[in-house]
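> All I have is the shape, not the residue letters:
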């Protein structure tokens, strides 16, 4: 590790060259810098600074054919293979929705972006990488052998910014909001919760009562929530695999939420990590960073929406999982049985 708080681009590049087997995020952590600074150090060498707005980046991604979409929050990485399309722009929220690439995008957090190209024995590795104001990764799009590689030069030329400097200004990282409860409002929370007709009403209810998601869960009680043992995160993954049902698996940061809809087929634990290693969906979850797990039930016009939700020690949401309710493949009943069987948090364990 370097002594100086912020290494120069030249020092960053030298460190990368000396540690060719380290992943970018691990290098950034060892250097105590934001990942965007690491990528920016390669501008003019293996990176091009590009316009960060999702309207341009998603339009480019749609031209690349089959790619891998990656969204990360903390020690949970969500990867989907598919094609971008069906983009719906919006000033505050945007969406791209195909059978495999399903994203909710919040443009104000798409602040810095780069096109990255590195050489390997198998040929060039190319990706579009987006970062927030603090320099943390928001979303990445990795090209594959099956991608339209011939489109890359033209698309990057169209997105390139005039500023191609190797420095990158970043702001201080905003911490996760800890659980925020108002126990004196518990009766109001429970009454309004029971009257919901759509899951999207929940966060508005929390805001009205000056609570947040985790804070509301901590005071709501049965029948709305049930505190689960943190091991339930892994138990749930194994049960979904064994049952062969379809789920919706949400992982998101401030700038992007990525959703997998379908089954989980192959689990490969490795040390503290549990890994879904399916052909077109990969998930990497560090189980020892899961501090709280909740089974949650919210009423909707189509019946109760049951979810399993995991949080880290700082109160940040790691993932949400729901049963899929679609005509011809309704897994909600089977999903409900899985959730009901998950182990409760033992009294005093918290």
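That came through, no problem. Please read all numbers here as calculations on a predicted model, not as lab measurements.
> rest of the way, CA atoms for contacts and neighbours
Noted.
> moving C-terminal of the helix or strand encompassing residue 58, what's the next helix or strand?
Following DSSP states H and E, one finds residue 58 within helix 54-62. Counting by DSSP H and E, the next helix or strand C-terminal to helix 54-62 is strand 66-73.
> Quick check: what element follows that following strand along the chain?
Counting by DSSP H and E, the next helix or strand C-terminal to strand 66-73 is strand 76-83.
> got the angle between that following strand and strand 66-73?
Between strand 76-83 and strand 66-73, the angle formed by their directions is 160 degrees, by axes from the mean of the first three to the mean of the last three Cα atoms, to 10 degrees.
> which residues are in contact with strand 76-83?
Residues outside strand 76-83 that contact it (Cα atoms under 8 Å, 6 or more residues apart in numbering) are 61-62, 64-72, 98, 100-101, 251, 258, 260, 280-286, 318.
> Below is an additional structure, to be compared with the one above:
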């Protein structure tokens, strides 16, 4: 991943079966802490969890647009985690050098990994102290504190929202994603889109212009940014507010029937800056769920 920056502008794609997010951007500096990585560049930010990575391939395919080159990474079950595809402004010689540097010998055997489920582990709410959990939520100073809060109480993200105080998490209508994306595209409000899987989480930010529906798919098709989301796989949607030193940070969070996060939609903001009033007002206008799940 540290070598991908030499390729110039590429397309980064991360997601799962029901939701994928792709952005054209150069990769910035790759940082490593234990088995976790972080990459940011242009409109792209990646958080990488290498413990889930098992196999990687350099792929060359003949397409209608010519030879397409990519790097594709998978977990031990063969499910895709992250893909890097070269584009018109990518540096092909740098790609060839990177592949030559890391190519496995022809007779190499892939290491065997224990299969693990992508479904989040359930944690009975009866084992969690609700008062301590809600106090921890209210005392957060940066949104990143939320991940530590989940680990401390052994909760999945969805279980945390179900346990949170209504001032911080409320279930909303399942059509909220379409409404929010369409209205943001109409007004030019820049958003932050986040999609991921157990091996990678990708966030892309910027204004949207083209939001459309094709069958079950809700799609954002802008130059350099694509989101594909199956609306029929959204089992629950939540309006979430996380405390921060600069004020509340709001988002719309979408989950499938197994409790896995499909996507998180937020307002674009620079670190340390308060979120835009226009985003807060848009999210506040989303209808609450008619009846509890």
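Cool, got the structure. Computed from a prediction, not measured in an experiment: that's the story for all the values here.
> What's the TM-score once they're superposed?
Once superposed, chain against chain, the TM-score is 0.91 (TM-score structural alignment, normalised by the length of the second structure); 292 aligned residues with a Cα RMSD of 2.3 Å.
> circling back: buried subset of the contacts of strand 76-83 of the first structure as a PyMOL selection?
Selection of buried members from the contacts of strand 76-83 of the first structure for PyMOL, criterion 16 or more other Cα atoms under 10 Å:
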select buried, resi 61+62+64+65+66+67+68+69+70+71+72+100+101+251+258+260+281+282+283+284+285+286+318
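> The helix holding residue 58 of the first structure vs strand 66-73, what angle?
140 degrees.
> buried stuff in helix 54-62 of the first structure?
For helix 54-62 of the first structure, by 16+ other Cα under 10 Å, it's 54, 57-58, 60-62.
> Ok, stretch 254-273 of the first structure next?
Those would be 255-267, 269, 273, for stretch 254-273 of the first structure by 16+ other Cα under 10 Å.
> With stretch 222-239 of the first structure instead?
Buried-residue list, stretch 222-239 of the first structure, by 16+ other Cα under 10 Å: 224-239.
> rewinding a little: what's the closest of the buried residues of helix 54-62 of the first structure to residue 298 of the first structure?
For the buried residues of helix 54-62 of the first structure, the residue nearest residue 298 of the first structure by Cα to Cα is residue 54; the value is 31.5 Å.
> what's the matching residue for residue 185 of the first structure over in the second structure?
In the second structure, the residue matched to residue 185 of the first structure (TM-score structural alignment) is residue 129.
> how near is its match to residue 135 of the second structure?
10 Å (Cα to Cα, to the nearest Å).
> What residues does the closest residue in space to residue 173 of the first structure that isn't next to it in sequence make contact with?
Excluding its sequence neighbours, the residue lying closest to residue 173 of the first structure (Cα to Cα, 6 or more residues apart in numbering) is residue 134, at 5.1 Å. Contacts of residue 134 of the first structure were listed using Cα under 8 Å, 6+ apart, and they are 34, 170-174.
> Checking residue 134 of the first structure next. Helix, strand or coil?
Assigned with DSSP: H, G, I helix; E, B strand; the rest coil, residue 134 of the first structure falls in the coil class.
> aligned partner of it in the second structure?
By TM-score structural alignment, residue 134 of the first structure lines up with residue 77.
> okay, now the equivalent of residue 156 of the second structure over in the first structure: neighbour count?
With TM-score structural alignment as the matching criterion, the partner of residue 156 of the second structure in the first structure is residue 212. Here the number of neighbours of residue 212 of the first structure (other Cα atoms under 10 Å) works out to 22.
> pretty sure residue 212 of the first structure is touching residue 206, no?
Yes. Between residue 212 of the first structure and residue 206 there is a contact at 5.4 Å, judged by Cα atoms under 8 Å.
> follow-up on the earlier one: and the buried residues of stretch 254-273 of the first structure, which is closest to residue 161 of the first structure?
Closest to residue 161 of the first structure, out of all of these and judged by Cα to Cα, is residue 255, at 21.0 Å.
> which position in the second structure aligns with that closest one?
For residue 255 of the first structure, the residue aligned by TM-score structural alignment is residue 199.
> How about the contacts made by its match?
By Cα under 8 Å, 6+ apart, the neighbours of residue 199 of the second structure are 48-53, 75, 81-82.
> Kindly report the same for residue 55 of the second structure.
73-76, 110.
> if we go to the first structure, which of those residues are intact?
Retained in the first structure: 73-76, out of the contacts of residue 55 of the second structure (criterion both residues aligned by TM-score structural alignment, their matches' Cα atoms under 8 Å).
> By neighbours, which of those wins?
residue 75 (21 neighbours).
> didn't that residue look like it was pressed against residue 50?
No. Checked against Cα under 8 Å, the pair residue 75 of the second structure and residue 50 is beyond contact range at 9.4 Å.
> Tell me where the stretch 101-250 of the second structure has helices.
Counting by DSSP state H, counting those that start in this stretch, the stretch 101-250 of the second structure has helices at residues 130-138, 145-153, 157-163, 176-187.
> so can I have CSV of the ones you listed showing distance to residue 86 of the second structure?
Shown next, in CSV, are these (distance: least, Cα to Cα, whole Å):
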stretch, distance to residue 86 of the second structure
helix 130-138, 41
helix 145-153, 33
helix 157-163, 34
helix 176-187, 28
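> Can you say which of those helices is nearest to residue 58 of the second structure?
helix 145-153 (32.9 Å).
> Identify the residue of the second structure aligned to residue 278 of the first structure.
Aligned partner of residue 278 of the first structure by TM-score structural alignment: residue 222.
> Spit out the contact partners of that match.
208-210.
> looking at the first structure, which of those still make contact?
Where the first structure agrees (both residues aligned by TM-score structural alignment, their matches' Cα under 8 Å), these reduce to 208-210.
> Reformat those residues into a markdown table and put distance to residue 266 of the second structure next to each item.
Formatted as a markdown table, those follow (distance: Cα to Cα, whole Å):
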| residue | distance to residue 266 of the second structure |
| --- | --- |
| 208 | 13 |
| 209 | 16 |
| 210 | 17 |
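> got a list of what the equivalent of residue 11 of the second structure over in the first structure touches?
By TM-score structural alignment, residue 11 of the second structure lines up with residue 68 in the first structure. Residues in contact with residue 68 of the first structure (Cα under 8 Å, 6+ apart) are 79-82, 141-144.
> Pull up the gap between the closest residue in space to residue 68 of the first structure that isn't next to it in sequence and residue 204 of the first structure, please.
Leaving aside its chain neighbours, residue 68 of the first structure sits nearest to residue 81 (4.3 Å; criterion: Cα to Cα, 6+ apart). To residue 204 of the first structure, residue 81 of the first structure is 33 Å away according to Cα to Cα.
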